[in-house]
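K.L.:
fold the stuff below for me.
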Amino acid sequence: MTTRYVLALEYDGRAFSGWQIQPQVTTVQAELERALMQMAGHPVRAHAAGRTDAGVHASRQIVHFDTDAKRPITAWVRGVNSFLPQGVAVLWAKEVPDHFHSRFVATARHYRYLLLNHPVRPALWAGRVGWMHQPLDLDALRAAASLLLGEHDFSSFRAAECQAKTPVKTLTRLEMHAEGTLLYFDFSANAFLHHMVRNIMGALLHVAKGNRPPEWIAELLAAQDRSIAPPTFMPDGLYLAGVSYPPEYGLPTEPEPRHGLI
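P.N.:
I've put the predicted structure just below:
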């Protein structure tokens, strides 16, 4: 009898060429499926809530898989972790109904972007935070961010290779707070387009540097044209921080920072 399980993962995106399996490169999906096969004794396909890109991290990615193997729930955490490389770990596991799907039944995704605003580039946090050396106008940034909330056509913030059926998404949260020179940006939406958060970051920082007024963000949204927007910002500080599901599944629905910053 086949059982469906859901896992929560964290990983350091610097070690991987993104989530999705690709030929001749190391990906999170490939490493996880290899570890699950070792534990289950048969090939396993892992399905993620979202496909993170190369260099993008996760403090809580949600994945489901099916198996005929009968193992205690701890085997899908500590046992699988014993076969995973450094830089990726299972946080918890839970049995779920067969109709659960990590991607299709999710009600919201949550991302966090960490940005160091300091004249000198980071060393200890290199690859773990984004960096901006110029002073930023945080009031202008907040004013610009508020214009992105709600349901919009986010075509101006969509990567050319995005495969989403529609560019219309509902952004329910975009908050920024500062702790010294470290800025935290928290995003929540029903779903995100490819590169959407990094493209939003690029536009907000364009405003915060004084290159455009906050109202320019509304013009970008209305234009629905990626070619007139600023470049995609670096992946270094981006974390998939959590995924929300209907309460019937009994899964944690809020991001759970474990390491202070994320």
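
K.L.:
CA atoms for contacts and neighbours, from now on please.
P.N.:
Fine.

K.L.:
tell me where the stretch 151-262 of the chain has helices.
P.N.:
For the stretch 151-262 of the chain, the helices defined by DSSP state H, counting those that start in this stretch cover 196-208, 216-223.

K.L.:
give the contact list for the closest residue to residue 133 other than its chain neighbours.
P.N.:
For residue 133, ignoring the flanking residues on the chain, the nearest one in space by Cα to Cα, 6 or more residues apart in numbering is residue 119 at 4.3 Å. Contact analysis of residue 119 by Cα atoms under 8 Å, 6 or more residues apart in numbering lists 132-134.

K.L.:
pick the one among those closest to residue 33.
P.N.:
For the contacts of residue 119, the closest approach to residue 33 (Cα to Cα) belongs to residue 132, at 36.6 Å.

K.L.:
the nearest residue to the closest one once chain neighbours are set aside and residue 172, how far apart?
P.N.:
Leaving aside its sequence neighbours, residue 132 sits nearest to residue 117 (Cα to Cα, 6+ apart; 4.9 Å). Distance, residue 117 to residue 172, by Cα to Cα, to the nearest Å: 25 Å.

K.L.:
out of the two, which sits in the busier spot?
P.N.:
Remark: of residue 117 and residue 172, residue 117 carries more neighbours, 21 against 16, as counted by other Cα atoms under 10 Å.

K.L.:
alongside the first, I'd like the structure of this one:
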Amino acid sequence: MRNIGVKVSYDGSGFNGFQSQPYGRTVQHEIEKAIRHLTGEEIVIIGSGRTDAGVHAMGQVFNFHTASTIPTERWAIALNTRLSKDIVILEAWDVPLEFHSRRSAKRKTYRYSIDLNKFPDVFMRPYRFHHPTKLNIAAMEEGLAYLVGRHDFTSYTSIHSTKPHHIRTIYEASFQLEEGALHMYITGNGFLYNMVRVIMGTLLWVGQGKLKPADMGRILEGKSRSLAGPTAMAHGLTLVDVEYGGWSAPEPLDDHESDFRDEDEE
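P.N.:
From the prediction side, this is the model:
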């Protein structure tokens, strides 16, 4: 038995999220179907985290155990020939049997993209939220800084979150401005359901002058979803990267962090 790690990118526009669902098209189902056609095995892949319907990925990671003798370097091309064009396997590599793409992950980075043009860029429309009115980007940057560190993010997650607590650590967060677009990059040890999208929706209120930058901290401390802004549209969000830091077996987690890598979802 072998354990194969895989990096995959996908356009989430046509999917009902990454994780298999009883209804709708999902990335996981499409990949498992391709593996079944390739090897004849009924395999359940383990994703590094969930992405919601419409959310994209540049560097999602999954792993699976297989008895197949297909050379590791052939997995990417073999799967790509059996997948639709909106899913692309980027690379595959051998990992120890105990490697678990979700529990072994150390850091994850998401990007939220906003189209600032008066009229939307037709080619980027599926990947950027169009906001044609002026934003105070300096205020948004100041507000975002309040979220860096280890905090209870109850205010910035969906009321439908099933987690027993909402403590997460944000290592770094910043904005990058390019011609016609604003990108927020945020890196943490895990993300709650809709967390990045609620953060972005609230920062848009800061950019519009409806909130002050310091309100981001006040909302955080309030621990109530009702204090934060709206949930930003899914199509502006992309899972950029998952890092394993020179992989080692998952470290024991303390009582406050025991669920970080068990059900990461966005």
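
K.L.:
thinking again about what came up before, could the helices of the stretch 151-262 of the first structure be laid out in JSON lines, adding mean neighbour count and distance to residue 166 of the first structure?
P.N.:
As requested, the helices of the stretch 151-262 of the first structure are exported to JSON lines (neighbours: other Cα atoms under 10 Å; distance: least, Cα to Cα, whole Å):
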{"stretch": "helix 196-208", "mean neighbour count": "23", "distance to residue 166 of the first structure": "13"}
{"stretch": "helix 216-223", "mean neighbour count": "17", "distance to residue 166 of the first structure": "15"}
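
K.L.:
got those as CSV, with distance to residue 123 of the first structure columns?
P.N.:
Shown next, in CSV, are those (distance: least, Cα to Cα, whole Å):
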stretch, distance to residue 123 of the first structure
helix 196-208, 22
helix 216-223, 32
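
K.L.:
quick check: which of those helices is nearest to residue 25 of the first structure?
P.N.:
The nearest among the helices of the stretch 151-262 of the first structure, by Cα to Cα, is helix 196-208 at 22.9 Å.

K.L.:
so which residues make contact with that closest one?
P.N.:
Contacting residues not belonging to helix 196-208 of the first structure are listed as 111, 136-138, 140-141, 144-145, 154, 157-159, 187, 212-214, 217, 229-235, 238 [Cα under 8 Å, 6+ apart].

K.L.:
all strands for the stretch 51-200 of the second structure, in order.
P.N.:
All strands of the stretch 51-200 of the second structure, identified by DSSP state E, counting those that start in this stretch, fall at 56-66, 87-95, 107-115, 129-130, 149-152, 167-178, 181-188.

K.L.:
how close does the residue nearest to residue 133 of the first structure get to residue 143 of the first structure?
P.N.:
24 Å.

K.L.:
just residue 21 of the first structure next, same as before
P.N.:
39 Å.

K.L.:
try residue 248 of the first structure
P.N.:
Taken as Cα to Cα, the span from residue 248 of the first structure to residue 143 of the first structure is 37 Å.

K.L.:
re earlier: give me the buried subset of the contacts of helix 196-208 of the first structure.
P.N.:
Those of those that meet the buried threshold are 111, 136, 138, 140-141, 144-145, 154, 157-159, 187, 212-214, 217, 229-235, 238, by 16 or more other Cα atoms under 10 Å.

K.L.:
got a list of what residue 94 of the first structure touches?
P.N.:
Going by Cα under 8 Å, 6+ apart, the list of residues near residue 94 of the first structure reads 5-7, 73.

K.L.:
let's see it at 7 Å
P.N.:
5-7 (Cα atoms under 7 Å, 6 or more residues apart in numbering).

K.L.:
rebuild the contacts of residue 119 of the first structure as JSON lines, extending it with distance to residue 14 of the first structure and neighbour count.
P.N.:
Shown next, in JSON lines, are these (distance: Cα to Cα, whole Å; neighbours: other Cα atoms under 10 Å):
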{"residue": "132", "distance to residue 14 of the first structure": "19", "neighbour count": "16"}
{"residue": "133", "distance to residue 14 of the first structure": "22", "neighbour count": "11"}
{"residue": "134", "distance to residue 14 of the first structure": "25", "neighbour count": "13"}
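
K.L.:
between those residues, which sits nearest residue 163 of the first structure?
P.N.:
The nearest one, if we look at the contacts of residue 119 of the first structure relative to residue 163 of the first structure and count by Cα to Cα, is residue 132, at 30.0 Å.

K.L.:
ok now do that closest one, which residues does it touch?
P.N.:
116-118.

K.L.:
which of those residues does the second structure keep?
P.N.:
Contacts conserved in the second structure for the contacts of residue 132 of the first structure, counting by both residues aligned by TM-score structural alignment, their matches' Cα atoms under 7 Å: 116-117.

K.L.:
which residue is nearest the centroid of the second structure?
P.N.:
Centroid-nearest residue in the second structure: residue 239, 3.8 Å away (criterion: Cα atoms, centre = their mean).

K.L.:
can you find the partner of that one in the first structure?
P.N.:
Mapped onto the first structure by TM-score structural alignment, residue 239 of the second structure lines up with residue 240.

K.L.:
how close does that match get to residue 95 of the first structure?
P.N.:
22 Å.
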